[in-house]
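Q: Generate coordinates for the sequence data below:
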Amino acid sequence: MVTAGTRGDGMRRANLSLVLRTVHREGPRSRAALTEATGLNRSTIADLVGELQRGGLVIERASDTQGRVGRPSPIVAPDPRVVAVAANPEVDALDLAAIALDGTILVRERLDQRALLTPERTAEIIAERLAAWRRGPLADARITGVGVAVPGPVRASDGLVREAPHLGWIDAPLSQLVTDATALPAHVGNDAALGALAEYLFGAARGAHDVVYLNGGASGIGGAVIVGGTPLGGAGGYAGEFGQNRPGIVDIADRRAADGVLEDEVSRAHLLAAAALDGGDDAALARALASIPDVSEVDRQRRILATALANAANVLNPAVIVLGGFLAVLAARDLAGLDAAVRAQTIPACAEGLRLAVAELGEDRLLVGAAEAVFEAALFPAR
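A: As a prediction, this is how the structure comes out:
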């Protein structure tokens, strides 16, 4: 939607993206603050802001410093009518949201599912809910696209879901299915990669340049890595599958699955069973675990998780490790204790400056990341 490039002016397109990206990710700024943040001169900022306003991407409002000496600089903010739709299919539910360019979550729904979603049914539900929203809360919205966070490897080139094992999907053309159903551009990504993006830009990893993120959901454990501020995708876009690593388990009594991978041992299903729950979101799980007298399963999973995190710290030397989903529930019971257990297995050089954190965006992190993928493709084509 930043279209100055149609004039053959690549530099102008890049500058438009820079201004829009700044107010989207850093929050509303005065023209004077944008001048300082971007390094562009005042007249250029005024011109760019004017074009973004005409394109319906930003709005200007009066400064809250009126009444002070000097002429106040108007405040530039993302236009809240610019919206991305986000979805996260899981084995037990489909989470949906409409998120505005200013970060406001305009609509959010969790649709519990009795049967496993198929790719076709997922696209169908997204289209149905979008049509309903357009008659209601999104009546005045400019919808830029649909982002989908999927629990499994996704081919970066075309959004093909190579495998979502717990959903039973193999080589599912979800991006095309969603586009066909909604007549909107669709952007499909691995849920952990999108969660990492959200926490890096707006949450617990903000300001860090080297990040490891692990996401625990109903489908298992996914992960993502950010190196020097750039997501590590790998040759096909599949990097970060920490849940498929084989953990080092010191006490054989801690093992639950013969030759199991991390997500077999550190498991939401095992925690639900320990808490005598049939299902529910992470908040319900946390409340239930807090009330059970026998926490042996929680402690077992924390021991194995600590080793897995230490391995990640030793290999990748991140500044911060962020845990989302049920892993955040495990960590939050005693974050300092888990941090100590990780450090005990991390070489001192890699432990220096390492921070362990739970995801700040909570249940919204995957949807925020999916929406960000839409905005990135539609609004920020130039770097």
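Q: going forward, measure contacts and count neighbours with C-alpha atoms only.
A: OK.
Q: in stretch 285-305, what's buried?
A: Of all the residues in stretch 285-305, those buried under the rule 16 or more other CA atoms under 10 Å are 285, 286, 288, 289, 298, 300, 301, 302, 303, 304, 305.
Q: I have a second one here; can you model it like the first so I can compare?
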Amino acid sequence: MPPPTSPATGTRPHNLARLLRLVHELGAQSRAELTETTGLNRSTIADLVAELVRRGLVEESVPDVAGRVGRPSPVVRPSAGVVAIAVNPEIDATEIAAVGLDRSILVRDRIEHATVPTPEEVAAVVADRISTWKDDVLAGARIESVGIAVPGLVRSGDGVIRNAPHLHWSDVPFADLVREATGLPVSVDNDATLGAIAEHRYGAGHGFDDVVYLNGGASGIGGGLIIHSIPVTGAGGYAGEFGQNRPRISDDADRRTGDGTLEAEVSRRMLLDVADLDQADDDTLDAALTASESVAVEAEVARQARVLASALANAVNVLNPSVVVLGGFLATLSALQGERLVDDVAALAMTESAEGLEIRPAALGQDRLLIGAAELAFADLLADPGARG
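A: Presented below is the predicted three-dimensional model:
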């Protein structure tokens, strides 16, 4: 996700953006808290807040505090009525949600596909859902933009899908397709990159400067990197493809392919099959695996966790992160294997690199990619709210 252009530091547009980002990322803040955080004086804060209120981006209210002497500082909240449409197309279903500037999910839907969808079919689904919501739950809302998290290699500058192998999409101008279908601004990026950003800002990676994020979805395993608190995407924007690495598998009994990649050996489809499920969202699959008393389920979960540990050890040796965050079905593997996965990673990694390492499930659960896509959609607004209508 390339950073949008921001106003010069110290200018009024910069301070306006700073305030909006603070309430967007931290939630409701009093004027007094904003004054302390920014170092700006009270009159400047009052003026900036007034402009954000006028633009419909925040709401301000005076809290009713029982027993308090004196007038409490007004509280500033981001508007839930300013909305991003967040989309995550996958081989089995497209998830779409309306996410408020306050990060609330106002409405969401999962549209299952009988066959792998074409780009045109996904664009039509997004346009239809937006049209339906405008007449219902989003009536009166201001839709800012559409953000799309795609499981594949994305040229984020123009929203071209270079290669989404499981979707069978290649060199697709997907941002243009959705823009034409919806009439809205559209941004597209890799799903795991956006998941990493969401978990770093709001989830299991919050407070850590160096994060490795792995996303387990229907299309396989992708990754995102946060180094010194900055998303790292590589020269072409394609960094983090952990699923294409080949893990070390020392026990032939754990091997399911001749010389397979991580995502061929650690597979959501295999877990669905052993749990006797055709399709399922993350929560349904997690519940089924967690509740199962099947020996076959237990064995497959343990096998996949062992293979995953070898891949994570390689990432730990190369990148030396503070925390590894696992999303999707990988979070379920982590939860079910507990300390065993941590111990296996530590045994395979360099001792020094693994010191203090934490392995955590994604805290945002099945919302992680939608929140990440919404962050992408809101990026220009947050960078320069004074430039928007």
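Q: coming back round to it: which among the buried residues of stretch 285-305 of the first structure gets closest to residue 328 of the first structure?
A: Among those, residue 286 lies closest to residue 328 of the first structure (CA to CA), at 9.4 Å.
Q: Kindly state which residue of the first structure is aligned to residue 382 of the second structure.
A: In the first structure, the residue equivalent to residue 382 of the second structure is residue 379, according to TM-score structural alignment.
Q: Tell me which entries of the buried residues of stretch 285-305 of the first structure lie within helices.
A: Here DSSP state H is the test, and those give 285, 286, 288, 289, 298, 300, 301, 302, 303, 304, 305 as lying in helices.
Q: Now for those: which two are most distant?
A: Put simply, by CA to CA the two of these set farthest apart are 288 and 304, 21.3 Å from each other.
Q: Format the ones in helices among the buried residues of stretch 285-305 of the first structure as JSON lines; extra columns: distance to residue 176 of the first structure.
A: Supplementary listing: those in JSON lines, determined by distance: CA to CA, whole Å:
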{"residue": "285", "distance to residue 176 of the first structure": "35"}
{"residue": "286", "distance to residue 176 of the first structure": "37"}
{"residue": "288", "distance to residue 176 of the first structure": "40"}
{"residue": "289", "distance to residue 176 of the first structure": "40"}
{"residue": "298", "distance to residue 176 of the first structure": "41"}
{"residue": "300", "distance to residue 176 of the first structure": "42"}
{"residue": "301", "distance to residue 176 of the first structure": "38"}
{"residue": "302", "distance to residue 176 of the first structure": "40"}
{"residue": "303", "distance to residue 176 of the first structure": "42"}
{"residue": "304", "distance to residue 176 of the first structure": "39"}
{"residue": "305", "distance to residue 176 of the first structure": "37"}
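Q: Residue 94 of the first structure: which of the residues you listed is nearest?
A: Compare each of those with residue 94 of the first structure using CA to CA and the shortest gap goes to residue 285, at 18.0 Å.
Q: which residues does that closest one contact?
A: The contact partners of residue 285 of the first structure, by CA atoms under 8 Å, 6 or more residues apart in numbering, come to 271, 272, 275, 277, 326, 329.
Q: ok, back up a step: the match of residue 382 of the second structure: neighbour count?
A: Counted by other CA atoms under 10 Å, the residues lying close to residue 379 of the first structure total 18.
Q: Would you check how far apart it and residue 14 of the first structure are?
A: In this view, residue 379 of the first structure and residue 14 of the first structure are 11 Å apart by CA to CA, to the nearest Å.
Q: With residue 321 of the first structure instead?
A: Separation of residue 321 of the first structure from residue 14 of the first structure (CA to CA) stands at 32 Å.
Q: again, but for residue 354 of the first structure
A: When CA to CA is applied, the distance between residue 354 of the first structure and residue 14 of the first structure equals 34 Å.
Q: ok, now residue 68 of the first structure?
A: Counting by CA to CA, the gap from residue 68 of the first structure to residue 14 of the first structure is 34 Å.
Q: the more surrounded of these two?
A: Taking neighbours as other CA under 10 Å, residue 68 of the first structure and residue 14 compare with residue 14 leading, 18 against 8.
Q: what about that one, which SS state?
A: When the structure is split into helix, strand and coil by DSSP: H, G, I helix; E, B strand; the rest coil, residue 14 of the first structure lands in helix.
Q: That's all I had, so thanks and see you.
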